Structure formats: structure tokens, C-alpha cells
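1. here is my input; please provide its structure:
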Amino acid sequence: MAVIGQNLAMRPQGGAPAVRESGPRRSIGEMLVAAGLLKPRDCDWALARQRQHKAPIGHILMAHGLVEEIAFYKVLARQYGALYVDATAFHAQPTALERLGPTFCLQNGLIPIGRMGGAMLIASARPELFEQLRRGIEMRAGPILMAVTTQSQQRTALTAIKSHALVAEAERATAPRESCRGTRARVIIAAAACAVPAAAVIALFRPVEVFTVMTVAALAVLLINTVFLATVAGIGAARAMCRTAHGAPVPAPLPRISLLVPLFDEIGIVDALGRRIMALDYPAELIDLCLIVEAGDFATRAALDRAPFPRWARVVTVPPGTIRTKPRAMNYALDFCDGEIVGILDAEDAPPPDQLLRVAAQFAAAPPETACLQGGLNFYNARASWISRCFVIEYALWFRIVLPGLRALRLAIPLGGTTVYFRRRALEALGRWDAHNVTEDADLGIRLSRYGFDVDILDSVTLEEAPVRALPWIRQRSRWLKGYAMTYAVHMRNPARLWHDMGAWRFAGVQLLFAGTLLGFLLTPFLWSFWLLLPGGWHPWEAALGEAGREAILAVLLGAAFVGAAAQIIAMAMGGHLRLLPFVLLLPVYFAMATLALTKTLVEAIFLPFFWDKTTHGVSQPDPVRQEG
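-> A predicted model of the protein is given here:
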């Protein structure tokens, strides 16, 4: 590329001087009106809206389609007495870019594009920040001059040469000791997975002893899990019933919220997603919507171009890397976002229109240590199959009762992967998401607790699509269980450190939530044999147990079933799902599928630890009536 002076006139477009004249700077609105690019009444409306929401005038004008991006930035360049350039027409300066750092440049709207005399010319999409950053930039890159470019051009030019560096940072954003990408974590997971076939081999030679040990362990785990569920569900139900609607006032001004929506092979759902996003009741200039697609997913990209998304939606394409996971994609996209609150939605989600207002109000009323809000989930296709109905019951228990119970007991909360909102500064302090963990949400919930942050329950419920067939359900559940195993292995690499970070109470909670869940599904088959103790049946232990032992074991089994059913029925009543009551009888079959899913988990933990077995969306239509009950 020739020197800049041979490619551009060395003065700002529109005839403005290369150096801003002294005196007060004309307002951008006045300049746009004078240039015939903005109607006076639209300018007055935008200025009134700016006073109300404290948003940059450019965000307001472009979000509402009053001014095109290039036209706005050309006038902005004249306002600052700077050169306007199309940054994509130049080769970025690699040495200066390395000195400044690609992430720093991306987050601050900068890209070095050439030299002018003895100074480095840096194109800026945020000239209002340039003077604040000048001293730090000059310490790393020497004398500098500012040009103005659009945000789109700056990002395109930067990612054209630094996308692989940004991907590498996204894959290792989390500290090694807190990530499952390390060899030690993988060895722990693989060793635990290998213990199951090893036990099976031993059972060929010592079947009675292995059966006895496993059965005793299964009974112990069942008893512990039942007591834990009864405690959490009892407290959670009491708290939830006493909880009133959150009355926090909507703050003024409202915060800017970045919404990350990871998409992969989602051609069947993007039209509905676009309509649901359009229905959100929040100022358009304060929503930073980031639709994340993988490079090579041309079908989804084409579907996005046809879908009814608002003009302020942006598509971020994630280049290929060493893995392909949802957390890697979100880490990459986060540098393209500028919201002080970051929210996650899945492709199939249907949030209520007031959800973002509730997020803003609840964060404004919460103390600074409340770093995260976890919203509730329900399903718009509950009646599609018996599996979807059981899924509704399971989620009602988790979101209506268990999560409030965990919060009331001040235990760590494994987050869900959607309808979850973070204060950005806390998310950055944690090292973002672990790109290698296939349940990055649960892991992040534990790290929030370890760092002393709090999670609150958001008073808002998002509707999404439930699996309707057994195989997709098993694939999804196997990924969840694998992620639980990964998370547990990572945080238990150094139990003493985990104890120190969380304290004895929360440390015990991690054991119950993660080890209890995994062992419960793993050992459940040994409990099935005890149903043979019912009248007319025979069990290998019958002679050794005697009448008292037989009655004690049946009491444990029936007591566990009663506690689970009672908690589920209470949750169903709270969620308005009592019409699903007959399907409680199918839950033993439903949860037996999780044991099948665990076998897939064990194989993948050894051979495919970071494989993301994605759930396909858009296969089931919403019920005619969206709420059961």
C-alpha cells in the first residue's frame, strides 16, 4: 500500500481543516442538520432522548434509522477536525497493532493504518475517547495522529489480520488453574471414567463383593441426596411463596445491555428469534445485540440476513480454532460488545418484553457484589410429548424451588446457559467463560462463589423449546453430565484451595450438587434391584437382610420417592402445571434415561472431552396455549 498521502487528500472530507480550529466544537446534531442529513424535528427528538437515556447521540440516530453509519462518521470527522478514512482500504500496521494489543484496539475502536510524517495515523471509531487514551498510546507507539473511521470498518479491518489472535485469547481467557483445558483436569476426568469399566471387570471375578459395595454406596448417596433435596426444596418453596414481585424502580438512566446470542446450525429458529427480539421493551440505543455465528455456518448466516432482526443487530463471525464450543464463541464476541451488563440468550428463547427492564431495575437495587442474575425457564412446547412434559416438571422444580433454596442457604448456584445476566466488570474479573467446558454456565457459577460474588434470582421467566424425543434428550443430558464432571474435576484439583476460597459450608454444597448428581445417576441401577423386595419378589440380599433390613431399605426407597414427588408437585403448583400431575408417574423412566446418557458421558470424557453435542432447535412448534395449567 502506498503512503497515505498518495491515497487520500491530506485533509478531512468536506473541506474542514486538518487541525480543529479553536473555539467551541459545533454539536454533531447541528452539523447533521446543516448538511441536510437530519431533519430538525428528528434532531430535537434525538437530543431529548439523549437527555433521557444518556446514550451517545450516534447510537440513538443509527439505532432508529435516522442517519446512516458512514454519513454520521463523515460528519463526526469534520466535528473533530480529523481525516475520515475507510479503514478497510488500508493495511493495518502490524508492529503498532502488536504494541497496542488487538483486544485493546477492538474495545476502544482503534486501528493503526499508516504513518504521516513522523507520526502513526490511527483510525478511531470513538474519537471522544482518543484524547483520554493518547498518552498511553504514545508510550507504546510513539507520536500519533487521529483519523476517524466507522465502527464497522474498524472492526472489519482489525479482524481481517488479527482474528486468529483474538480466537486464541478467547480459548484461553480463563486462568489455567481454573480451566479444564489443562492436562491434569483431563487426566482426572478420564481416570474417573475408566473406573467404571474397571469395576465391571472386577465384578466378573468378584460379583458379590462388587454388587455389595456398589449397592451400599448407592443407598448412602440416595439417602444423602434425599435429605439435601428435602432441605433445599423445603426452604426454597417457603422463600418462593413468601417472595413478592420485585418492586425495584426502573433506574434512570438505564444501562446499556449487551445481548449475546450464540447460533450454530439454527436456520429453523432465527425468524422466530428476530420477532422475539423486536418485541423487547427497552430503548433500542441501549441494546447491543450480538448474534454470534461460526465461520463456515453459511446456512445460519444466510438465514440471519433474511430474518426480521432490528437494524441495530450485529453479526459477529467466530473464526475457526482448536475447539468449537459455545463459551469460546461468547468469549470471542465479548470484545465486540460495549454494554455494562452482559446477557445470554439461546436461539430458541422467547423472553418476556419487560425482561431487560427487570434486569436493569434489579441490578440497580442490588449491592455491587451481586454479579449475576439468573432468570427462570419454562417451555412453549410443553405438550409436544411425554418427554417435554417431564422436562417441564423437572425445570419447575429446579427454577421454582431449588434455586431459591440454594440462594437462601447461601450455597453456590450452578448457572443455566441462558437468561443469565452479568455485570461486565465481574465477568471480566473472573476470566470470562471457560472455553473448553461444555457446561460453562455451571462452572461460572462456582467461580462466582469462589471469588466472593453473589447470584440473585431474576424475576422473569423465558420460554424456550424442550426436547420432545428420547435421543436428543439423551444427547443433551450427556453433555450436561460431562460438563458437571469437568467442572467438579477442575475445582477439586486442589480441594484445600477450594475449601479456602468457599469455606466449609459452600465446599460441602459443591460436593452435594456435583458429586451427588453424578454418583446418583451412576449408582441408580443398583437400587432398581430393591424393587424385587416388594411382596412376591426375591432379592439376593433377602436372607441376609431379614425382615427389619427389608423394611428399612423399602422405607428409604419409598421415602426418597415421596420427597421427590412432593417437591415436584409443589413446584408444579407454583408454576401452574398441575395438569401435568399424571406425568409424575413417568419421571422414574424419564430419569432412567439420564443413566443411559451417563454411559455416553463416560466414553466422551475419555475420547472427546471438549466435544459439544449441540441440541437442534426449531423442531417443535409452540403449543396452542403457551402455559400449562
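2. all contacts plus neighbour counts: C-alpha atoms, from now on.
-> Will do.
3. residue contacts, residue 600?
-> Taking CA atoms under 8 Å, 6 or more residues apart in numbering as the definition of contact, the neighbours of residue 600 are residue 478.
4. and the helix or strand harbouring it, what's buried?
-> Using DSSP states H and E, residue 600 falls within helix 587-607. Of the residues in helix 587-607, those buried by neighbour count under the rule 16 or more other CA atoms under 10 Å are 587, 590, 593-598, 600-602, 604-606.
5. mind putting those into JSON lines with distance to residue 573?
-> As requested, the buried residues of helix 587-607 are exported to JSON lines (distance: CA to CA, whole Å):
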{"residue": "587", "distance to residue 573": "17"}
{"residue": "590", "distance to residue 573": "20"}
{"residue": "593", "distance to residue 573": "25"}
{"residue": "594", "distance to residue 573": "25"}
{"residue": "595", "distance to residue 573": "28"}
{"residue": "596", "distance to residue 573": "30"}
{"residue": "597", "distance to residue 573": "29"}
{"residue": "598", "distance to residue 573": "30"}
{"residue": "600", "distance to residue 573": "34"}
{"residue": "601", "distance to residue 573": "33"}
{"residue": "602", "distance to residue 573": "36"}
{"residue": "604", "distance to residue 573": "38"}
{"residue": "605", "distance to residue 573": "38"}
{"residue": "606", "distance to residue 573": "42"}
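6. can you pull out the strands in the stretch 51-200 of the chain?
-> In order along the chain, the stretch 51-200 of the chain carries the following strands (DSSP state E, counting those that start in this stretch): 83-84, 110-116, 119-124, 144-148.
7. ok, which of those strands comes nearest residue 319?
-> Comparing these against residue 319 with CA to CA, the closest turns out to be strand 110-116 (19.6 Å).
8. just the angle between the closest one and strand 144-148, please?
-> Note on geometry: by axes from the mean of the first three to the mean of the last three CA atoms, to 10 degrees, strand 110-116 and strand 144-148 are set 120 degrees apart in direction.
9. and the angle from strand 110-116 to strand 119-124?
-> Using the same axes, to 10 degrees: strand 110-116 against strand 119-124 is 150 degrees.
10. what's in contact with strand 110-116?
-> The contact list for strand 110-116, computed with CA under 8 Å, 6+ apart, reads 3-5, 87, 90-93, 96-97, 105, 120-126, 145, 154, 157-158.
11. narrow these to those in helices?
-> The helices in this structure, assigned by DSSP state H, contain 96-97, 105, 154, 157-158 from those.
12. strands of this structure, start to end?
-> With DSSP state E, the ranges of strands along the chain come out as 83-84, 110-116, 119-124, 144-148, 257-263, 287-294, 314-318, 341-344, 370-379, 420-423, 454-464.
13. for the third one, packing partners?
-> Counting by 3 or more CA pairs under 8 Å, 6 or more residues apart in numbering; DSSP states H and E, the packing neighbours recorded for strand 119-124 are strand 110-116, strand 144-148.
14. another one to check against the first:
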Amino acid sequence: MRQGLAEAHRQSTVAARALPVEIGFLARHGYAPNALLQASALASFAGIPVDEFLIKGGYIPEQEFYRALASELGLPFTSSPRLSSRAHYPNSILAGLAPAAGQAAGFILAPRGPTLTQLLRTRHPPGGPLLITTPSILARAVIRAQSRAVAYRAAHELPDRRRDLSSLHGASLAQIAALVALALVASFAGVMVPALTIALLGAALSPLFLGLIVLRLASSMLGASVEPTTRLPRQDDAALPVYTVIAALYRERRVASRLVAALSRLDYPPAKLDIKLVLEADDPQTLAVLRRIAMPGFIEVIIAPPGEPRTKPRALNVALPLAQGDFTVVYDAEDVPDPDQLRKSVATFACLPDEFACLQARLTIDNTDDSWLARMFTIEYAALFDVFNPGLAEIGSPIALGGTSNHFRTAVLKEVCGWDAWNVTEDADLGLRLSRLGYRVADLLSAIISI
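-> So this is what the prediction gives:
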């Protein structure tokens, strides 16, 4: 019996040495070496860190992986870390390292990728006592410990850095005074000389309406194609970058499971998906629905700390600093994107110069037959996303984004401070702000169905 156990231990040790160091220890904690070796080969073929391949691919639950890691290192594992006020958002989350609460309390560590490899090779963790936890638990703990700082940054980063580009302070006193004076003059003139006032207003506004009509006619005549004219090559998984997906949900319990199912069908390597669902703290119903779902390892749920204003852009700004992808896309809770949309986005960006910071995918409605009003919405969406916006993109005009299925270069999105939390038309605002800052928007020939 003892000889059999010793032989099994020896074989697992030999197998562990043949595996990459970041997963080799799993062979000593009950996982089949052959399966780990196969996972390592697949991860290498796809250009993905093997630890992320196992966790995001759903082969090993995140907590099981990090409990085994803690056992391997002889360190305690915690599922409820208490963090010091010195924990930093987002750096502590991105680094996988945060100071624990209390004097000489040490650090909470959630290593992954190169950090995990280095830790297992050297066996010399940072100074002070250490506790191991998972990246998702650490992220929740940091946001909870720094809730005020997170809420402030999400609402005020843009107005603090570029006051002139934010709606926080609204119109200036001079603008309000000018509008009031203009309204008074127009009202007085309308009473005293109505015919002349109407004629002058018509003459003043006619060039504006004429310009709008000419712009729409020109965009519709540019021949925007509904179907792709050229077939984009399918890229190898190893060549694909990490892609961040952000969706803000508020009281969306009816469609939350549908969204998770749609995101799970995306044709993209799971370990290269960085999906973040942002919920509000006072929405336990949606959170309860998500907890009942067998959530894929590449989907993370973030609870936005309470704060003002209570807007979708503020929720998106909570997740943006944590985006790890080269590209970031925004979806709404009711969206069902084409499974290959992310691949099309990567291929399209590769063909465009760096000045193109955003791609707007085309939207359509899936309840067209429900009513006359739904059919009108379908016609409006088709005119806007299949004709007007592609025409504007063709002539290099600013584009008011549609608010969903906007694909961004993540570095540019962070550079322009994300969305204006104080502007309820955050999509249109961001599209025009990108144009003001010298960036362009292009059309993405990929559909997204919205209820």
C-alpha cells in the first residue's frame, strides 16, 4: 500500500516537471497529468496563458485552482479578504496584489499569467505574510474597500480633466442669458410683427434644414452595402488579441440569462475574452438571476458602488479602468450580437489607420411583427445604421454613436476618459468628442439584434 502511494506520488512529481510551471503543481493536487499536458498544448497553439485557458475555458473552477495554488505554496486561502485603505483601484486589481488590513497584515495575492509563473519558479513571494485568493474575489474586495474613490472616478474623471467636454456644469451663465434674450426678442417680435418674424425665422432656418436634407441624400447615394463586398480572412486564434466586453445592467432580470447565453456563443477564444457585466448595488434581483446561471469563466460580475449620477455611462466607467483587452465593445442587456462580430471587428481595425478609434456595428429589431410601431422602429434603424451612418463614415463626418455595439481601441477610449457620466446621450456625446479630438468612426458590417 505504502509502495503504491509512493509510486503514485513519484509519477505525479515526474508529470509535474514535464508540465509548464504555472500548472505543473495541479498534478500533485489530483488533476490528471495527461489532461493538463493536452490543455498546455492547446493553450500554446492559441497563444494563451495556460492558467487562463483552464479557468476561462471552464476546465477548472477558479476557486479550485487558487485553493490548490495556496496548498502548493503552503499559504492560507481566503474567500473574504479584508483590505487596507491603501489598496488602489484599479492597480491592485490589475496587479493581483493588495495590502491586507491591519498592521503587519501582509498582502492578499491573486497571481495570474507571468506573475503566477514567477511566483512558482522562485517561491519567494513579496515580503510580509501572504494570503491567496482569486482574481474575482480580489476585484470585489478592492472595489468595496475603495467604493468612494471608484464612484468619484467613474463620475468625475472627464470633468476633472476636461471640464469643457463634460455636461457636469451644464450651460454657462452667458449661454443661458443669450438664450433668454433671444427668446424674449423672438416673442416680442412675434406679437408685434408676426408675419415679418415668421419670414425671418424661415429664412434663417432654411439653410439648416437644406443642409440636413442634402447630407442625408448624399449619404444615401454613397452606395453603402448591406452585405460585405469582400470576405475578411479568418484569423488564427493565436493572432487574436484579448477583447473586453462591457454591458451595464439595471433591473434586467428578464433578459440577463439571454445576454449571458448570447455572449457565451461569441466565436472567440474564451481565454481571450474579458467580459464584464456591471450591476448597481440596489439591484439584487438581476444579481440573483446571474448567480443561478452557470457563469462561464470569462464573465465577471462587477457591482458598481453607490454614487451620483445614476446613469449608464457612470456604470460603464466603473468597468473601463479594468479593461484588459486591446479592444472594447459595449453591449446593452437585450442585445444578441453576431457570434463572429468580435473577429470581424479585429480584422476591420487591422485594415484601418490608427485614427479610426471606433467601429459602429449595425443594429436591427427582432420584434418587427409585433405592432405597427415596432415596424416603424425597424425602418428607422435600417435607415440610420444601414444607410445614414455608413454614408457619414464614408465622408469622414462625425457620427453620433448608437449606444451599443460600439467597438473601441481601448487605449483611445481610456485616453478620452471614457463616457461622460453627466450626459444621458453618452453615445452621441462620445462619438462627437472622438471627432473633436481628431479620431474617426467607421462602419462595421456586422449585425446586432435588439429587442
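15. ranking the strands of structure 1 by burial, who's on top?
-> strand 83-84 (a mean of 27; mean count of other CA atoms under 10 Å).
16. what residue of structure 1 matches up with residue 90 of structure 2?
-> Using TM-score structural alignment to pair residues, one finds that residue 90 of structure 2 aligns to residue 103 in structure 1.
17. ok, residue 412 of structure 2 touching residue 356?
-> No. The criterion here is CA atoms under 8 Å, and residue 412 of structure 2 misses it with residue 356 at 9.7 Å.
18. which neighbours do the two have in common?
-> Common contacts of residue 412 of structure 2 and residue 356 (CA under 8 Å, 6+ apart): none found.
19. quick check: longest helix of structure 2.
-> Every helix in structure 2 considered (DSSP H), the longest is helix 194-220.
20. what's next to stretch 439-451 of structure 2, contact-wise?
-> 226-228, 334-338, 341, 344-345, 348, 355-367, 389-390, 393-394, 396, 398-399, 405, 431, 434.
21. alignment lookup: residue 229 of structure 1 to structure 2.
-> Aligned by TM-score structural alignment, residue 229 of structure 1 pairs with residue 216 of structure 2.
22. just residue 368 of structure 1 next, same as before
-> With TM-score structural alignment as the criterion, residue 368 of structure 1 matches residue 354.
23. so what's the match of residue 90 of structure 2 up against?
-> Applying CA under 8 Å, 6+ apart to residue 103 of structure 1 gives the contacts 166, 335.
24. at 7 Å instead, please
-> Taking CA atoms under 7 Å, 6 or more residues apart in numbering, we find residue 103 of structure 1 in contact with residue 335.
25. okay, residue 153 of structure 2 and residue 319 of structure 2: tell me how far apart.
-> Plainly put, residue 153 of structure 2 is 11 Å away from residue 319 of structure 2 if you go by CA to CA, to the nearest Å.
26. kindly report the same for residue 364 of structure 2.
-> If you measure residue 364 of structure 2 against residue 319 of structure 2 using CA to CA, the figure is 26 Å.
27. please apply the same query to residue 219 of structure 2.
-> Separation of residue 219 of structure 2 from residue 319 of structure 2 (CA to CA): 35 Å.
28. now the strands of structure 1 in CSV, with distance to residue 521 of structure 1?
-> Below are the strands of structure 1 laid out as CSV (distance: least, CA to CA, whole Å):
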stretch, distance to residue 521 of structure 1
strand 83-84, 62
strand 110-116, 51
strand 119-124, 55
strand 144-148, 59
strand 257-263, 30
strand 287-294, 34
strand 314-318, 36
strand 341-344, 29
strand 370-379, 23
strand 420-423, 27
strand 454-464, 26
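29. okay, residue 153 and residue 319 of structure 2: which has more neighbours?
-> The residue with more neighbours, out of residue 153 of structure 2 and residue 319, is residue 319; 25 against 19, by other CA atoms under 10 Å.
30. ok, that one to residue 410 of structure 2 distance?
-> With the distance defined as CA to CA, residue 319 of structure 2 ends up 12 Å from residue 410 of structure 2.
31. got the contact list for the match of residue 229 of structure 1?
-> Residue 216 of structure 2 makes contacts with residue 388, as judged by CA under 7 Å, 6+ apart.
32. which residues sit against stretch 331-344 of structure 2?
-> Contact with stretch 331-344 of structure 2 is made by 246-249, 252, 255-256, 259, 262, 265-267, 404-405, 446-451, as judged by CA under 7 Å, 6+ apart.
33. try stretch 194-212 of structure 2
-> Counting by CA under 7 Å, 6+ apart, the neighbours of stretch 194-212 of structure 2 from elsewhere in the structure are 189-190.
34. trace residue 71 of structure 1 over to structure 2, please.
-> Residue correspondence, TM-score structural alignment: residue 71 of structure 1 in this structure matches residue 64 in structure 2.
35. ok, how many other residues are close to that match?
-> A count of nearby residues for residue 64 of structure 2, using other CA under 10 Å, gives 13.
36. what's the separation between it and residue 134 of structure 2?
-> Applying CA to CA, one obtains 9 Å for the distance of residue 64 of structure 2 from residue 134 of structure 2.
37. residue 106 of structure 2 now?
-> Taking CA to CA as the criterion, residue 106 of structure 2 is separated from residue 134 of structure 2 by 17 Å.
38. how about residue 383 of structure 2?
-> Applying CA to CA, the value for residue 383 of structure 2 to residue 134 of structure 2 is 47 Å.
39. re the thing from before, any idea how far residue 73 of structure 1 is from the match of residue 90 of structure 2?
-> Distance from residue 103 of structure 1 to residue 73 of structure 1, by CA to CA: 22 Å.
40. same check on residue 417 of structure 1?
-> Summarising the geometry, the distance separating residue 417 of structure 1 from residue 73 of structure 1, computed by CA to CA, is 37 Å.
41. do the same with residue 433 of structure 1
-> When distances are taken as CA to CA, residue 433 of structure 1 and residue 73 of structure 1 turn out to be 34 Å apart.
42. likewise for residue 412 of structure 1?
-> Distance, residue 412 of structure 1 to residue 73 of structure 1, using CA to CA: 46 Å.
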